[in-house]
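Enquirer: next input, structure requested:
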Amino acid sequence: MWTSINMDAYLALTCHYIDASTTLRSTVLGVVYFPDKHTAVNLATVKTSLMEEWGIGAKVTCLVTDGAANMLVTLRLRHAICVAHTLNLIVKKCLDLTPVLSSIRTKARRLVGYFRSSTSAKEKLAVIQEQMGKPTLKLIQEVETRWNSTFQMLQRLVDQREPVGAALSGLDSDIPVLTSE
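Expert: The predicted structure is shown next:
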């Protein structure tokens, strides 16, 4: 399951298999708009339908999903919890339990959100980046379900700290500049 920027839910079903020449293959079987409640029954119906559409129902030996209860009981197949999802949960929990990191993330998200939502701030940043000889790069917003996006957001802010600070000083904003404190 994933949610678009417009908050529309989708179910994606992919298939990973080894072909006759022992090459690992991956295929997207479908991406389905999913306005229904995310119950185990509704999820199972869509997954079963997609597998039947591809004629692979009897060939599927294991499902890999996140660890949500509605995913774990969707079909009576062997099941594995996605390692990347579990890693994301662990990293996010560690970040949340470390007060200084939690505070930095909160400030960074607010700062990035300001530059991503304000046309004048975005344009001002691009002009200053160019004047300072820095690459004209947009700031990266953290994505809650992607632990590495936190690192990417913070790394971009560190790389662009001078242009970001200069842009903020020339804008009418109550957004504080991130400092080394």
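
Enquirer: could you use CA atoms for every contact and neighbour count after this?
Expert: Fine.

Enquirer: just checking, what packs against the helix or strand that contains residue 125?
Expert: Assigned by DSSP states H and E, residue 125 belongs to helix 119-131. Other helices and strands packing on helix 119-131, by 3 or more C-alpha pairs under 8 Å, 6 or more residues apart in numbering; DSSP states H and E, are helix 99-117, helix 161-169.

Enquirer: most tightly surrounded among those helices?
Expert: Among the helices and strands packed on helix 119-131, helix 161-169 has the highest mean neighbour count (mean count of other C-alpha atoms under 10 Å), at a mean of 19.

Enquirer: can you give me the angle that one makes with helix 119-131?
Expert: 140 degrees (axes from the mean of the first three to the mean of the last three C-alpha atoms, to 10 degrees).

Enquirer: next, the structure of the following sequence, for comparison with the previous one:
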Amino acid sequence: ITCHWISPKFELYDIVLDMTNFPETHTTIEIVEKLQHQIKKFNLAQKNIISITSDNGSNVKAAISQMQITNILCTTHTLQLSINLDLNYIKIQKQLNPDIREPLDVIKDIETCWNSIFRAIQHLILLQPSINHLCSTLLNSVISNIRKDGEKLKDSLLSNDEFNICNKLIIILKPFNKATEILGDSKYPTLSIVTPTIEELKQ
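Expert: You can find the predicted model right below:
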């Protein structure tokens, strides 16, 4: 839980209030109780809480609504949901057409780490020459076991077409990466730039 406020001199402040263990079921009632406990714990007046920024979870939104506090949904979280939805479309197409090879099988991203898929693909493209060189070196080894490792690596390598898809994905995801960095900063107010940032992404 983080707290953000502006001083009478219009100076921005933000602190981490707590990192709370939440073993209970994340129901609306439990979330309300947890938030109210934190408000009392830090002796905060609820009337002074202008808004709460949260993800898009229906349970979280319902809890904040019950507390009658303005809920501002995290724009960067919404952007990541949109990206994940589009990437899942590729997986659905693969299920409908087994002949389509999924280009991202060998890339491991972390869903809760925003822009990780962008960084993973970007890093993979940078490493492509080194990976190809390693594969060639292993395949040309005079030691049979090493050549077998080379064959395994070759079988898992992305094809040129798949690397081309990755390059196109980088072009598509790069603006989202930039938008997430801009909207995720805590050094300046971001609510006022949400709309122009989204409009820029639509271009």
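
Enquirer: quick revisit: make TSV out of the helices and strands packed on helix 119-131 of the first structure and add distance to residue 3 of the first structure.
Expert: What follows is these, written out as TSV (distance: least, C-alpha to C-alpha, whole Å):
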stretch	distance to residue 3 of the first structure
helix 99-117	19
helix 161-169	30
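
Enquirer: pretty sure residue 143 of the first structure is touching residue 153, no?
Expert: No. Applying C-alpha atoms under 8 Å as the test, residue 143 of the first structure and residue 153 come out as separate, 9.2 Å apart.

Enquirer: who's more crowded, these two?
Expert: residue 153 (19 against 12; other C-alpha atoms under 10 Å).

Enquirer: please say which position in the second structure that one maps to.
Expert: The equivalent of residue 153 of the first structure in the second structure is residue 120 (alignment by TM-score structural alignment).

Enquirer: please apply the same query to residue 91 of the first structure.
Expert: Checking TM-score structural alignment: residue 91 of the first structure goes with residue 83.

Enquirer: again, but for residue 16 of the first structure
Expert: The alignment partner of residue 16 of the first structure in the second structure, by TM-score structural alignment, is residue 4.

Enquirer: tell me where the first structure has strands.
Expert: Assigned by DSSP state E, the first structure shows strands spanning 2-3, 9-18, 24-33, 62-65, 78-81.

Enquirer: count residues in the vicinity of the match of residue 91 of the first structure, would you?
Expert: With other C-alpha under 10 Å as criterion, residue 83 of the second structure counts 17.

Enquirer: equivalent analysis for residue 31 of the first structure, please.
Expert: Per other C-alpha under 10 Å, the neighbour tally for residue 31 of the first structure reads 14.

Enquirer: residue in the second structure paired with it?
Expert: By TM-score structural alignment, residue 31 of the first structure lines up with residue 19 in the second structure.

Enquirer: show me the contacts for its match.
Expert: By C-alpha atoms under 8 Å, 6 or more residues apart in numbering, residue 19 of the second structure lies in contact with residue 1.
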